[in-house]
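Undergrad: take this sequence and fold it.
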Amino acid sequence: MVNTVPAVVIAAPASGSGKTTLATGLIGALAAAGSRVAPFKVGPDYIDPGYHGLAAGRPGRNLDPVLVGADRVVPLYNHGARGCDIAVVEGVMGLFDGRIDSSVSGPAAEGSTAHVAALLGAPVILVVDARGHSQSLAATLHGFATYDSSVRLGGVILNRVGSERHEEVLRDAAARVGLPVLGALPRMVELAVPSRHLGLIPAVEHGAAALDAVDAMTKLVAAHVDLSAVVRMANASAAGPAWDPAEAIGTAATGSPIVALAGGPAFTFGYAEHRELLEAAGAQVVAFDPLRDSLPPETAGVVLPGGFPEEHAPALSSNEPLLEEIRRLADRGAPIHAECAGLLYLARSLDGHTMAGVVAADAFFGPTLTLGYRDAVAVRDSVLWAAGERVRGHEFHRTKLHPCAVDESLDSLKAHGSAWGWRAGSRSSQEGFVGRGVHASYLHTHPAGNPGAIARFVAACAGG
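TA: The predicted structure is shown next:
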């Protein structure tokens, strides 16, 4: 058993209330005050943890009961918070919003902020967008405080307050339902962080501007939030063991195969636990940037995670030596794990720009967002999963694939078949590509929920 690090959960009545600004600023302000802060994000979001990580000086991590199972949430929390003084957990959407599943009972949806807060036994601080609110705020707060008895609403932070008089009215409303106001932030439109079709621009792409934004959030929260009150409120009652990547893997592969892990501005979607599991499985992980790098010498396998390749297609296409290296690896059957952005990179083209040509499809950016959790089953054996294995994953993209004829230089890959099958209502779907060592799909999975797949991948890299 480990002593559970105290936490606060930052939630809101709805998306767009300012959770990311408040959570990132709170992480930065607590760190600046001398606390070692563990940052977390509820759900499958890859972007907000990047800003959390800048503020905390340590990796931002995710807590997603849908993808990893409710029983792993506390162990993953304890693993990520080890050695810290306090944790800040940013919620997702509205407090009780999550996966719509008729098999899940109770007020809070599966994977919701309320679900995670209850698992951790941590208090919730509700961030309210004060625009348009007056005395009726009391009714809103009363509803959120009493809707689910498993969730403890500890206090309120008022965001985008218009004036001193406006703040007085809102504080009186909160006092009527017995909720302390921990801070009141004025309207600061200059804090807006640039966004694109899938949300905020990742911190690694935004560069110095991301650092400036985090600094501004930190200063804003430090000036307008009672940090001492937040620290006194922090608590987490769900004690338990910490997750251990070596224990999750079991027996590691021998030989220390080199696994090249794509990163840089085009491949920013990843979980910190992925690298930890790859290393625990026996791999020597070497990061590379497909915009400018070649593969490391003696690469045995490649991981191409998600990201925004459509924003960098010309530069990715211009790195022809790397594309040729990827083709040669695929042609000889080396293990390649590609998720979403990685799938697009393996396609023949992306918005007309030449890509690796490993997958028999052309990719195009489109107007329709594909979003949601999937209960998927592996259609056939691959370097990650055995046919019939069931996995929970998440789709999040605006691109589409158009099948095409396979280039004759990659004739050995004509055996590509679907990676996943699932049902959405009455409609069944198959998606992705599997062929020899390649597993390429739009589906994002969480490695901590599927450690066996990581062990299988590294074993294949080691020649097992």
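
Undergrad: for the rest of this, base every contact and every neighbour count on C-alpha atoms.
TA: Will do.

Undergrad: what about the nearest residue to residue 200 once chain neighbours are set aside, how many neighbours?
TA: In space, and not counting its chain neighbours, residue 200 is closest to residue 194: 6.1 Å by CA to CA, 6 or more residues apart in numbering. Taking other CA atoms under 10 Å as the criterion, the count of residues near residue 194 is 13.

Undergrad: quick one: contacts of stretch 369-378?
TA: 99, 385-399, 419-423 (CA atoms under 8 Å, 6 or more residues apart in numbering).

Undergrad: one more time with 6 Å
TA: Under the criterion CA atoms under 6 Å, 6 or more residues apart in numbering, residues 387-398, 419-422 lie in contact with stretch 369-378.

Undergrad: go on, stretch 384-403?
TA: Outside of stretch 384-403, the residues that reach it under the criterion CA under 6 Å, 6+ apart are 67, 360-366, 368-381, 443-445, 453, 456-457.

Undergrad: quick one: mark the members of the residues you listed that sit in strands.
TA: 361-366, 368-378 (DSSP state E).

Undergrad: which residues touch stretch 87-103?
TA: Stretch 87-103 is touched from outside by 7-15, 23, 37-42, 108-114, with contacts defined as CA under 6 Å, 6+ apart.

Undergrad: filter the residues you listed down to the ones in strands?
TA: With strands identified by DSSP E, the entries of these that belong to them are 7, 8, 9, 10, 11, 37, 38, 39, 40, 41, 42.

Undergrad: now rank the residues you listed by neighbours and give me the top one.
TA: Neighbour count (other CA under 10 Å) singles out residue 39 as the most crowded of the ones in strands among the contacts of stretch 87-103, with 35 neighbours.

Undergrad: leaving out sequence neighbours, find the closest residue to residue 281.
TA: The spatially closest residue to residue 281, leaving aside those adjacent along the chain, is residue 252, at 4.3 Å (CA to CA, 6+ apart).

Undergrad: show me which residues of the lengthiest helix in the chain are buried.
TA: Across the chain, the helix with the greatest residue count (assigned by DSSP state H) is helix 208-224. For helix 208-224, the neighbour count (16 or more other CA atoms under 10 Å) marks 210-211, 213-222, 224 as buried.

Undergrad: would you map the strands across the stretch 201-350 of the chain?
TA: 258-262, 284-288, 299-304, 336-339, 349-350 (DSSP state E, counting those that start in this stretch).

Undergrad: adding mean neighbour count and distance to residue 48, write those strands out as JSON lines.
TA: What follows is the strands of the stretch 201-350 of the chain, written out as JSON lines (neighbours: other CA atoms under 10 Å; distance: least, CA to CA, whole Å):
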{"stretch": "strand 258-262", "mean neighbour count": "25", "distance to residue 48": "20"}
{"stretch": "strand 284-288", "mean neighbour count": "18", "distance to residue 48": "21"}
{"stretch": "strand 299-304", "mean neighbour count": "23", "distance to residue 48": "20"}
{"stretch": "strand 336-339", "mean neighbour count": "26", "distance to residue 48": "19"}
{"stretch": "strand 349-350", "mean neighbour count": "24", "distance to residue 48": "26"}
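
Undergrad: want to put them side by side, so please do this one too:
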Amino acid sequence: MVVPRLVIAAPSSGSGKTTVATGLMAALRARGLRVSPHKVGPDYIDPGYHALATGRPGRNLDPWLVGEDLVAPLFAHGAAGCDVAVVEGVMGLFDGRAETDFASTAHVARLLEAPVVLVVDAARQSRSVAAVVHGFATFDPRVTVGGVVLNRVGSDRHEELCRAALAEAGVPVLGAIRRDDAVATPSRHLGLIPAAEREVEAVRAVDRLAALVSRSCDLDALVRLAASAPPLTATPWSPGRVKQSRAVVAVAGGAAFTFGYAEHVELLRAAGADVAVFDPLRDERLPEGAGALVIGGGFPEVYAAELAANEPLREQVAAFPGPIAAECAGLLYLCQELDGRRMCGRIPGTARMTDRLTLGYRDAVALKDSLLTRRGERQRGHEFHRTAVQLDAEPLYQCTDGYGDPLVTASYLHLHWAGTPQAAQRLVSSSRSPSVLR
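TA: Predicted coordinates:
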């Protein structure tokens, strides 16, 4: 499978990866190319902007959540039929789990045999840029740094100094972006504000990024670098053959519940479900015929008043007789209260915002059976929140807060169902026979 591809990386967070990656995706699409967007790691927000830039679902590549062997197949699945793929990295190029580079941008670049474009924040340095790039280009010979994009360049003279130093280092400069506060994307306590919450403003922001990258970067050289990647030998991942629909699975969406992986819906459909999206902020009833609910992550704390005000839907969720799979924001929504405001009350507990960030990969062992878990099963997930819950129930996992019963799995653990495909099967099976754990 021939897929021209690039990985957009950086020495550290905050260097401008999202600006360059999203702008490049949109700029290449404007040239008429079919662009496949990808993001390293468990991030849900950047893929929303990638989707706006490309018109295709943003997809995540995470060796920890799905295993090393699935990274290239998932990439090939997403990139099928595309002219070029752009992969945005996470954190610094070699920053992985704990003291290793496992699940780092470099790890994914190696698995994809993809050349890396290093985005370097050039502010407050000139010749030293070359030393930084030299170190990253030589640190791991298995990773090919094919070029540099200089970000936050202050002037023509500043750019000349940086380019001269990098010429000595032998690394091509593929772009130089001037400081421009107009392209900044607003942030909140867990990162950028999701594109789904900004709507028109997000589209305009992506258009500005496309224009910025088009005038600041050598798009032809970037496309040539992408084309230098060798053929990909991986067989594209498949969720399975779509079965005849036997159940309706209602998936929470809207501004309060924006976190989800594209593969989850594909796996649900392959398991025999019709997927219907509902918005807990606006819809007063669940979709007609819903036999199961999926309530993923997002920012319910930001919309707690609106969620509380939608009493008809809260009461329906509380009385829902079928299976419910909930992650993080979904856990909070199912609690009795969030910051003193009434939520659904489907599970016994309360939630509140805190000043503490809980963040990291989890190797979770289920302590009991529930809708999606079996006692003793291991699940690899990710946790990312500033809330705390107090649950009046036995813990579901040994490493994070969660609630489970035969019809509910609700916890802080974010899973990628491509790595735990039994989740979709169990949910859909239970929606047909709610009293039976399969």
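
Undergrad: still on that earlier bit, and the residue nearest to residue 200 of structure 1, what pairs with it in structure 2?
TA: Residue-level alignment of residue 194 of structure 1 against structure 2, with TM-score structural alignment as criterion, gives residue 186.

Undergrad: how about the strands of the stretch 201-350 of structure 1, which one is nearest residue 169 of structure 1?
TA: strand 336-339 (49.1 Å; CA to CA).

Undergrad: the residue of structure 2 most remote from its centre: helix or strand, and which one exactly?
TA: For structure 2, the C-alpha lying farthest from the average C-alpha position belongs to residue 157; by CA atoms, centre = their mean, that distance is 38.1 Å. Here residue 157 of structure 2 is covered by helix 156-169, with elements defined by DSSP states H and E.

Undergrad: so that helix corresponds to what in structure 1?
TA: Per TM-score structural alignment, the counterpart of helix 156-169 of structure 2 in structure 1 is residues 164-177.

Undergrad: which among the ones in strands among the contacts of stretch 87-103 of structure 1 gets closest to residue 151 of structure 1?
TA: Distance ranking of those against residue 151 of structure 1, using CA to CA, places residue 9 first at 10.6 Å.

Undergrad: residues touching the closest one, list them.
TA: With CA under 6 Å, 6+ apart as the criterion, the residues that contact residue 9 of structure 1 are 89, 90, 124, 125.

Undergrad: structure 2: which residue goes with that one?
TA: Following TM-score structural alignment, the counterpart assigned to residue 9 of structure 1 within structure 2 is residue 7.

Undergrad: now a ChimeraX select for only the buried ones of the ones in strands among the contacts of stretch 384-403 of structure 1.
TA: Selection command for ChimeraX covering only the buried members of these, criterion 16+ other CA under 10 Å:
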select :361,362,363,364,373,374,375,376,377,378
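
Undergrad: helices of the stretch 51-200 of structure 1, start to end?
TA: In order along the chain, the stretch 51-200 of structure 1 carries the following helices (DSSP state H, counting those that start in this stretch): 65-68, 73-81, 113-120, 137-146, 164-176.

Undergrad: average separation of the longest one from the aligned part of structure 2, please.
TA: In other words, helix 164-176 of structure 1. Taking mean CA distance after the TM-score superposition for structure 1, the mean distance separating helix 164-176 of structure 1 from the aligned residues in structure 2 is 0.5 Å.

Undergrad: tell me which two of the ones in strands among the contacts of stretch 87-103 of structure 1 sit farthest apart.
TA: Pairwise distances across those peak at 17.8 Å for 11 and 37 (criterion: CA to CA).

Undergrad: now for whichever residue in structure 1 pairs up with residue 401 of structure 2: which residues touch it?
TA: Taking TM-score structural alignment as the alignment basis, one finds that residue 401 of structure 2 is matched in structure 1 by residue 431. With contacts defined as CA under 6 Å, 6+ apart, the neighbours of residue 431 of structure 1 are 418, 419, 420.

Undergrad: show only the entries of those residues found in strands.
TA: Assigned to strands by DSSP E, the following of those qualify: residue 420.

Undergrad: just send the contacts of residue 431 of structure 1 back as a markdown table, with neighbour count and distance to residue 153 of structure 1 too.
TA: Below are the contacts of residue 431 of structure 1 laid out as a markdown table (neighbours: other CA atoms under 10 Å; distance: CA to CA, whole Å):
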| residue | neighbour count | distance to residue 153 of structure 1 |
| --- | --- | --- |
| 418 | 19 | 45 |
| 419 | 26 | 43 |
| 420 | 27 | 40 |
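
Undergrad: which one of the contacts of residue 431 of structure 1 sits closest to residue 301 of structure 1?
TA: Of all the contacts of residue 431 of structure 1, the one sitting nearest residue 301 of structure 1 is residue 419; the distance, using CA to CA, is 18.4 Å.

Undergrad: now the closest one: how far from residue 391 of structure 1?
TA: Remark: distance between residue 419 of structure 1 and residue 391 of structure 1 (CA to CA, to the nearest Å) = 12 Å.

Undergrad: what's near enough to touch residue 342 of structure 1?
TA: Counting by CA under 6 Å, 6+ apart, residue 342 of structure 1 touches 304, 305.

Undergrad: tell me the residue in structure 2 aligned with it.
TA: Counting by TM-score structural alignment, the partner of residue 342 of structure 1 is residue 330.

Undergrad: for residue 84 of structure 1, same thing?
TA: By TM-score structural alignment, residue 84 of structure 1 lines up with residue 82.

Undergrad: swap in residue 113 of structure 1?
TA: Across the two structures, residue 113 of structure 1 finds its equivalent in residue 105 of structure 2, going by TM-score structural alignment.

Undergrad: can you report how many residues neighbour the residue lying closest to residue 248 of structure 1 once chain neighbours are set aside?
TA: Nearest residue to residue 248 of structure 1, sequence neighbours excluded (CA to CA, 6+ apart): residue 451, at 6.1 Å. Counted by other CA under 10 Å, the residues lying close to residue 451 of structure 1 total 23.

Undergrad: what's the match for residue 451 of structure 1 in structure 2?
TA: Structural correspondence for residue 451 of structure 1 with respect to structure 2 (TM-score structural alignment): residue 421.

Undergrad: distance of that match from residue 240 of structure 2?
TA: Per CA to CA, residue 421 of structure 2 is found 10 Å from residue 240 of structure 2.

Undergrad: so what's in contact with those two at the same time?
TA: Looking at what touches both residue 421 of structure 2 and residue 240 (by CA under 6 Å, 6+ apart), there is no common residue.
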